[in-house]
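A.B. asks: Build the 3D model from these lines:
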Amino acid sequence: MEELNVLKDTKEQANDRPLRRPDWLKIQLKTGPNFTELKDLMRGSSLHTVCEEARCPNIYECWENRTATFMILGDICTRACGFCAVKTGLPSELDLAEPERVADSAEIMGLRHAVVTAVARDDLKDHGASVFAETVRAIRKRLPLCTVEVLPSDMGGNTEALHTLLDAEPDIFNHNIETVRSLTGKVRAKATYDRTLEVLRNAKAYKPHIPTKSSLMLGHGETWEEIIQVMDDLRAVDVDIMTMGQYLQPTKKHLPVRKYWSPEEFALLKEEALKRGFKHVESGPLVRSSYHAHEQAQSAEANIKQAQ
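C.D. replies: Okay, here's the model as predicted:
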């Protein structure tokens, strides 16, 4: 295909030397009163955000716009994925008051769209699904007009736990596929490519009216053809929203970046995804799963209604 001429050979970049970060990934850090206020709020409420724990490059922009993603079930994950900066180890006891604290903060912030994610809790029988559900209900009680998106782990493929979460009627169910099939064992801990697809399939089958969403990181050594295959696999289980962004190595202990995909390549990939019928696509070097989440929800809802 002629449009692929802009692509660089990933294999040529797959060496042990760190790649120089391109200019388009330089982030201008700007803090203001909203950012400071939100940071103080999170610390005062003993809450954790994926914005901080995962070292998201968009934290300054999002927090200045009074948007944040809450991370529940503590800040210690039972998995040790090669790309993730969240702490791993033996989690602390479950905090059953956490849903109300999240709702308190969401109300104070006046959120229109709240994203709730969590560390993996493989130590819990329901993988934390009941706390997820209570958090959704608590936010709804405080902010009836606020849409709520959930981003859980695969919960070990536990269908009962998945149903417990979906019974709370989140506005968007998000579960990230993260990488292509061939790299899943290297990039993700305990998760499998097929289990992720099955979770997304089961979610849509159980609650067809709830939009589903998944995210893909680029830069681990995947090929263009493998990315296209991920798109086709996600559409085969009727995923509505897809996001694609550049992987950035959080520390030297984590997986190295094998390729920096250009903004032009991300634009081409967005075109390919839209051709395949996704209701909304976010694609760019600094895009993360929850980036512009409110806009994603509105766009997907509008497109779904139009298609009905």
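A.B. asks: use CA for all of it now, contacts and neighbours both
C.D. replies: Fine.
A.B. asks: OK, contacts around residue 136?
C.D. replies: 99, 148, 168, 169, 170 (Cα atoms under 8 Å, 6 or more residues apart in numbering).
A.B. asks: in which helix or strand would I find the last one?
C.D. replies: I take that to be residue 170. Following DSSP states H and E, there is no helix or strand that holds residue 170.
A.B. asks: Relative to residue 291, how far out is it?
C.D. replies: From residue 170 across to residue 291, the span is 18 Å (Cα to Cα, to the nearest Å).
A.B. asks: Now the second one, please; I'll put the structures next to each other:
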Amino acid sequence: MSENSETRQFRHPEKRNRPDNPIQRKPEWIRVKAPVSKEYKATAGLVREHNLTTVCEEASCPNIGECWSKRHATFMIMGEICTRACAFCNVATGKPGRLDPFEPFRVADATAKLGLEHVVITSVDRDDLEDGGAQHFAETIAAIRKKAPDTTIEILTPDFKDKPGALEVVVEAKPDVFNHNMETVPRLYPTIRPGARYYHSLNLLDRVKQLDPSIFTKSGIMVGLGEEKIEVQQIMDDYRAADVDFLTIGQYLQPTPKHAAIDRFVTPEEFDAYAVMARSKGFLMVSSSPLTRSSYLAGDDFARLREARQKQLANAR
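C.D. replies: All right, here's what the predicted structure looks like:
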């Protein structure tokens, strides 16, 4: 085992005694180049300067080189330690520290300095907090609105399970896009997402629309974990019943041998077929490809999402 691989596994103490799942060689269509551009280094420098955490790094996103070269970054608030231990995720697990009350202002300042037209804010799960971190999300949104008023804001939240009133606090802060990922099909939740409940997550998305129909809702799943095509189709139907606007589908990539094994690499043709199926069900936006991730090219997608809603409203008149 390499030193780097061993270091990454220590991030997940709950996985250390699990048997190894060999990491499969990636097919040609899913390989990416190492980041080397000046723009990438400039974005990295700004992240370090403001002492910020990004999901791009913590989750080992394969698109970090492309996104940071375009000065796109997804900020991860409330620390880098998650209270849950999902089998697919490379974010470290353990006991988190206290919230940093100045973090919302640092995120806002970095957003302004990067000149972002669209910013994505996500977080670790903070089941240790009474509100799951809802107020911290709201304060971050408010800080960005003040420092960078022209920037549109997308949030990718935890499920706030068993935290009464938490969702309402976040919705009242009026993000432009509310994203919460379901990650996989219901049958695989006990092994892939054991700390969550499928229908709670679905109801969360539905409640956002009930509380504020003007907010775009977005959610994503990974494929290649052993799901069946009919199960993916059922998730699409569940999403549409909850009036979810934007669906993302991407390939699961195994971070370390201790994480859930890849069942198979889904082909680009299959991703295209999923996209056709999803569009036929009425989603305003669909992103389906091997390298699709929740916040990948989120700014460009938001512009198309807003345009799609305007066309939908015009056609309804």
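A.B. asks: ok so, going back, tabulate the contacts of residue 136 of structure 1 (a markdown table), appending neighbour count and distance to residue 215 of structure 1.
C.D. replies: As requested, the contacts of residue 136 of structure 1 are arranged in a markdown table below (neighbours: other Cα atoms under 10 Å; distance: Cα to Cα, whole Å):
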| residue | neighbour count | distance to residue 215 of structure 1 |
| --- | --- | --- |
| 99 | 20 | 25 |
| 148 | 25 | 17 |
| 168 | 16 | 22 |
| 169 | 19 | 21 |
| 170 | 22 | 18 |
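A.B. asks: of those, closest to residue 90 of structure 1?
C.D. replies: residue 99 (21.3 Å; Cα to Cα).
A.B. asks: Settle this for me: the closest one is touching residue 134, isn't it.
C.D. replies: Yes. Under the criterion of Cα atoms under 8 Å, residue 99 of structure 1 makes contact with residue 134 at 6.0 Å.
A.B. asks: Relative to residue 49 of structure 2, how far out is residue 114 of structure 2?
C.D. replies: 12 Å.
A.B. asks: wait, doesn't residue 254 of structure 2 sit right on residue 260?
C.D. replies: Yes. Counting by Cα under 8 Å, residue 254 of structure 2 does reach residue 260; the two are 6.6 Å apart.
A.B. asks: circling back: quick one: which of residue 114 and residue 49 of structure 2 has more around it?
C.D. replies: Just comparing residue 114 of structure 2 and residue 49: by other Cα atoms under 10 Å the higher neighbour count belongs to residue 114, 18 against 11.
A.B. asks: Map the more buried one across to structure 1 for me.
C.D. replies: Correspondence of residue 114 of structure 2 to structure 1, assessed by TM-score structural alignment: residue 109.
A.B. asks: What of residue 261 of structure 2?
C.D. replies: Under TM-score structural alignment, residue 261 of structure 2 pairs with residue 256 in structure 1.
A.B. asks: Now do the contacts for that match.
C.D. replies: Contacts for residue 256 of structure 1 were tallied using Cα under 8 Å, 6+ apart; they are 18, 220, 249.
A.B. asks: hang on, the earlier thing: hey, what's in contact with both of residue 254 and residue 260 of structure 2?
C.D. replies: Contacts common to residue 254 of structure 2 and residue 260, judged by Cα under 8 Å, 6+ apart, are residue 88.
A.B. asks: does residue 108 of structure 1 count as helix, strand or coil?
C.D. replies: helix (DSSP: H, G, I helix; E, B strand; the rest coil).
A.B. asks: Quick check: residue 37 of structure 1 is in a helix.
C.D. replies: Yes. Checked against three-state DSSP, residue 37 of structure 1 lies within a helix.
A.B. asks: how much space between it and residue 69 of structure 1?
C.D. replies: Residue 37 of structure 1 is 15 Å from residue 69 of structure 1, by Cα to Cα.
A.B. asks: These two - which one has more neighbours?
C.D. replies: Between residue 37 of structure 1 and residue 69, residue 69 has the larger neighbour count (other Cα under 10 Å), namely 25 against 14.
A.B. asks: Counterpart of that one over in structure 2?
C.D. replies: Residue 69 of structure 1 maps onto residue 74 in structure 2, by TM-score structural alignment.
A.B. asks: what do you get for residue 23 of structure 1?
C.D. replies: Match for residue 23 of structure 1 (TM-score structural alignment): residue 28.
A.B. asks: what about that match, how many neighbours?
C.D. replies: Residue neighbour count, defined by other Cα under 10 Å, stands at 7 for residue 28 of structure 2.
A.B. asks: now do the one 3 residues further on
C.D. replies: Other residues within reach of residue 31 of structure 2 by the criterion other Cα under 10 Å amount to 12.
A.B. asks: That one and residue 61 of structure 2, how far apart?
C.D. replies: Distance from residue 31 of structure 2 to residue 61 of structure 2, by Cα to Cα: 12 Å.
A.B. asks: which parts of stretch 259-274 of structure 1 are buried?
C.D. replies: Under the neighbour-count criterion of 16 or more other Cα atoms under 10 Å, stretch 259-274 of structure 1 has 259, 260, 261, 262, 263, 265, 266, 269, 270, 272, 273 buried.
A.B. asks: can I assume the match of residue 69 of structure 1 is in contact with residue 52?
C.D. replies: No. Residue 74 of structure 2 is beyond contact range of residue 52, at 10.2 Å (criterion: Cα under 8 Å).
A.B. asks: Great, nothing more from me.
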